[in-house]
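*Asks:* Here is a sequence together with a model predicted from it:
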Amino acid sequence: MPIDITITQYLNDFEDWPLIDVRSPGEFIKGHIPGAINIELFSNDERAHVGTVYKQQSQQAAIDLGYQYVNPKLQSFIDRSKAIAPNKKVVVHCWRGGMRSHAFAQHLQDNGFTEVYVIEKGYKAFRGIALNSFDEYKINVLGGYTGSGKTHILNELKDRGEQVLDLEFIAKHKGSAFGSIGYGQQPTTEQFENNLYWEWRNLNTNHPIWIEDESPNIGNVNIPQYLFQKMRANKLLFIDISKEERAKLLVNEYALDNKPKLADAIQRISKRLGPQRTKEALDFLEQDNFYKVALITLEYYDKYYLKGLAKRDEDKIEILKLEDTDSKRNAQTILEYYQKHLYVGI
């Protein structure tokens, strides 16, 4: 018989093992344990059909229908599982650790798999941990206008041994209308939360964790409310860099991408820029004058950031003027500032 393990046991002792998620593709895309491989017992349509039969007829009728769908796939389950776990040792889960995962696990064991474990209460147990593991921690919040190079500073801080939680990297978006450029498709909010926890669990919560100041959402995903509230209640170190220097950085980051994406991003903030400034930005873009484009778009983003800054407690905002966007020098300056003023979160 396959052996049941708790989600805590999995995270502590089996994280390096191949993990098979047997839920439908739709369930998996919405949210899954990072690193899991989806070998679906039912397709999305099959799962919906089985659920309908369960509600309208009976549990036994749903089970019988499930076997009809599953039986032709039995060999493919073995083949795909062997490809994932050639040593025939694997962990399996479904939504609540019920019939789907246990039937799949038993099938693997009946066909030569030597060690098969099933996560009790399945993906639901993981979600419980993922959403309730941010109790006590210290954060240092780094803010600044668009183009200040905050992400580069965070990367430099990480290289220097500081703990960093890069929300934009996890969200696959930089937070602005231009934020998707350079990234693929964003995860769902649920998967963003899962990935956030996966990064968080490896951090030492006894030491400060650096986080970039953000709006409640990054692109199409939402920052968990408990984390966002903590960020807003914390002290903010705001780095103040001139618009001209920031425009130079934006040119380096975005000008190499294709112009249609940049034009689309400009159109998405056209109501904020106004028709005249939008036209000017698009004209400069056509002329490959990316610096002028950056200066115009910063008019909107600076006002937007100032509006958000005005909602914060002034006593919790520290402003640090910096000459340019040199991330190495700025990271050093910021570390020295924190060491001097002992701002390590609240």
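*Replies:* Done, it's in.
*Asks:* going forward, measure contacts between C-alpha atoms and count neighbours the same way
*Replies:* Fine.
*Asks:* all strands for the stretch 201-346 of the chain, in order.
*Replies:* All strands of the stretch 201-346 of the chain, identified by DSSP state E, counting those that start in this stretch, fall at 209-212, 217-218, 221-222, 236-240, 317-321.
*Asks:* Out of those, flag the one nearest Asn44.
*Replies:* Proximity to Asn44, assessed across those by CA to CA, is greatest for strand 221-222 (23.5 Å).
*Asks:* and that closest one, what other elements does it pack with?
*Replies:* In this structure, strand 221-222 makes packing contacts with helix 189-200, judged by 3 or more CA pairs under 8 Å, 6 or more residues apart in numbering; DSSP states H and E.
*Asks:* any idea how far the nearest residue to Thr146 once chain neighbours are set aside is from Glu27?
*Replies:* The spatially closest residue to Thr146, leaving aside those adjacent along the chain, is Tyr301, at 6.5 Å (CA to CA, 6 or more residues apart in numbering). According to CA to CA, to the nearest Å, Tyr301 and Glu27 sit 36 Å apart.
*Asks:* more crowded one of the two?
*Replies:* Neighbour totals were compared for Tyr301 and Glu27, and Tyr301 leads with 19 against 16 (other CA atoms under 10 Å).
*Asks:* wait, isn't that one in contact with Tyr145?
*Replies:* Yes - with contact defined as CA atoms under 8 Å, Tyr301 counts as touching Tyr145 (7.5 Å).
*Asks:* and here's the other structure:
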Amino acid sequence: MAEQLISLDEFWSLREQFPMIDARSEGEFEQSHIPGAINIPILTNAERIAVGTLYKEKGSEEATLKGFELVGPRFHVILRDALTQFPKKKVIVYCWRGGMRSQILSWLLTMVGFEVFRLKGGYKTYRTHTYELVRKDWNLLILGGKTGTGKTRLLQKLQESGEQIIDLEGLANHKGSSFGSIGQPAQPTVEQFENLFAEALRQLNPAKEIWVENESRKIGRLVLPDKFYEQMLEAPLIDIQKSAQERIALIAEEYACLPTDELILAVLRLKKRLGGLRTSQAIEAIVEENHSDWIANLLIYYDKAYTFDLEKHEAGKTIQLDLSGMDEETSTKKLLEAKSQFHGKYTNPTH
């Protein structure tokens, strides 16, 4: 069967129907890719370097011949892999620019009866779109609050109630503190984070408000796009408050069960900011499983850091909302009522 070239606009609907194959090298794929794609490299990392070097030194013809020399002996392996993984024989294929590698893979697959949709412009076209999307103007509403106020849980409750949210920490695989990577999968690269971020934004209505948890510019080792972060600082912010006891209990629930050695390493990463004495006290409390003590100790630092970050937000756009003693359902209702102060009257969607 012949291949069909598709535009990015056509790609969005077709990818819901067919699996995607990324024909780039394993290194390129690990750096970033279209979420959900499966990597079947036409050239490996080393082969790609060799062909690229030859292209610079002797031109495209020599490089093309070398490419076929390297990949030709693997044609049967590539085909068997594809036939095993995609028995329905309908796939979307892309490489970096929609050029030779995806053309070769498409040609191979059509030889054994595949229906192939090849993305024009390749991954570069997709990446240009995601790069621009996370830097567009968005209608944000920031959910703030000190560590332990349960912002992430409330964000999920807001989503369940029909609100639009972006869970930046979920996309980044990091909870945004020295302890934030414990028990989490490895963080994506900055580029892949932006791809995931853009995919989440694509599902939302840009005309409506989007709830985002208050974050610093960095989430673990990832950096938010400058324009999006600036919009966060300029957006209305609801600063939720909980009692110290509630905050300590929530943090203990999430972190006390984690490995002791990882908790200690997280404290040591803060040593310069905590000072020697408080660091030693926190570690001793962790070892003794006195979780309330080490959490209360660290909250002194985190509360100061939060107050500093809060001062960066645009003046006159912050509402304080005390949710002490309230369950998540009641807290969500209060947040929606507070939202109406910025975005008009709140009406309960269940009535």
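*Replies:* Looks like it came in fine. Bear in mind the structure is a predicted one, so any value in this text is a computation, not a measurement.
*Asks:* Quick check: TM-score for this pair?
*Replies:* The TM-score (TM-score structural alignment, normalised by the length of the first structure) is 0.95; 343 aligned residues with a CA RMSD of 1.5 Å.
*Asks:* still on that earlier bit, with mean neighbour count and distance to Arg47 of the first structure added, can I get the strands of the stretch 201-346 of the first structure in JSON lines?
*Replies:* Shown next, in JSON lines, are the strands of the stretch 201-346 of the first structure (neighbours: other CA atoms under 10 Å; distance: least, CA to CA, whole Å):
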{"stretch": "strand 209-212", "mean neighbour count": "21", "distance to Arg47 of the first structure": "40"}
{"stretch": "strand 217-218", "mean neighbour count": "18", "distance to Arg47 of the first structure": "32"}
{"stretch": "strand 221-222", "mean neighbour count": "18", "distance to Arg47 of the first structure": "27"}
{"stretch": "strand 236-240", "mean neighbour count": "21", "distance to Arg47 of the first structure": "48"}
{"stretch": "strand 317-321", "mean neighbour count": "14", "distance to Arg47 of the first structure": "51"}
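*Asks:* which residues does Met20 of the second structure contact?
*Replies:* Applying CA atoms under 8 Å, 6 or more residues apart in numbering, one finds that Met20 of the second structure lies in contact with Gly36, Ala37, Ile38, Val91, Ile92, Val93, Tyr94.
*Asks:* Go through these and flag which are in helices.
*Replies:* Taking DSSP state H, every one of the contacts of Met20 of the second structure sits outside helices.
*Asks:* ok, of those, which one's closest to Thr260 of the second structure?
*Replies:* Proximity of those to Thr260 of the second structure (CA to CA) peaks at Gly36, which lies at 35.0 Å.
*Asks:* how many neighbours does the closest one have?
*Replies:* Around Gly36 of the second structure there are 11 other residues, counting by other CA under 10 Å.
*Asks:* From Asn139 of the second structure, how far off is it?
*Replies:* Separation of Gly36 of the second structure from Asn139 of the second structure (CA to CA): 28 Å.
*Asks:* likewise Glu311 of the second structure?
*Replies:* Distance of Glu311 of the second structure to Asn139 of the second structure, computed by CA to CA: 21 Å.
*Asks:* Ok, Ile319 of the second structure next?
*Replies:* 17 Å.
*Asks:* can I assume Ser43 of the first structure is in contact with Phe28?
*Replies:* No - the pair Ser43 of the first structure and Phe28 fails to qualify as a contact (CA under 8 Å) at a distance of 11.0 Å.
*Asks:* Just want to know which of the two has more residues nearby.
*Replies:* More neighbours surround Phe28 than the other of Ser43 of the first structure and Phe28, with 21 against 15 (other CA under 10 Å).
*Asks:* Look up the closest residue to Glu46 of the first structure, ignoring the ones flanking it.
*Replies:* In space, not counting the residues next to it along the chain, Glu46 of the first structure is nearest to Tyr69; the distance is 7.3 Å by CA to CA, 6+ apart.
*Asks:* Now do the one you found: how many residues are near it, please.
*Replies:* As a burial measure, Tyr69 of the first structure scores 17 neighbours (other CA under 10 Å).
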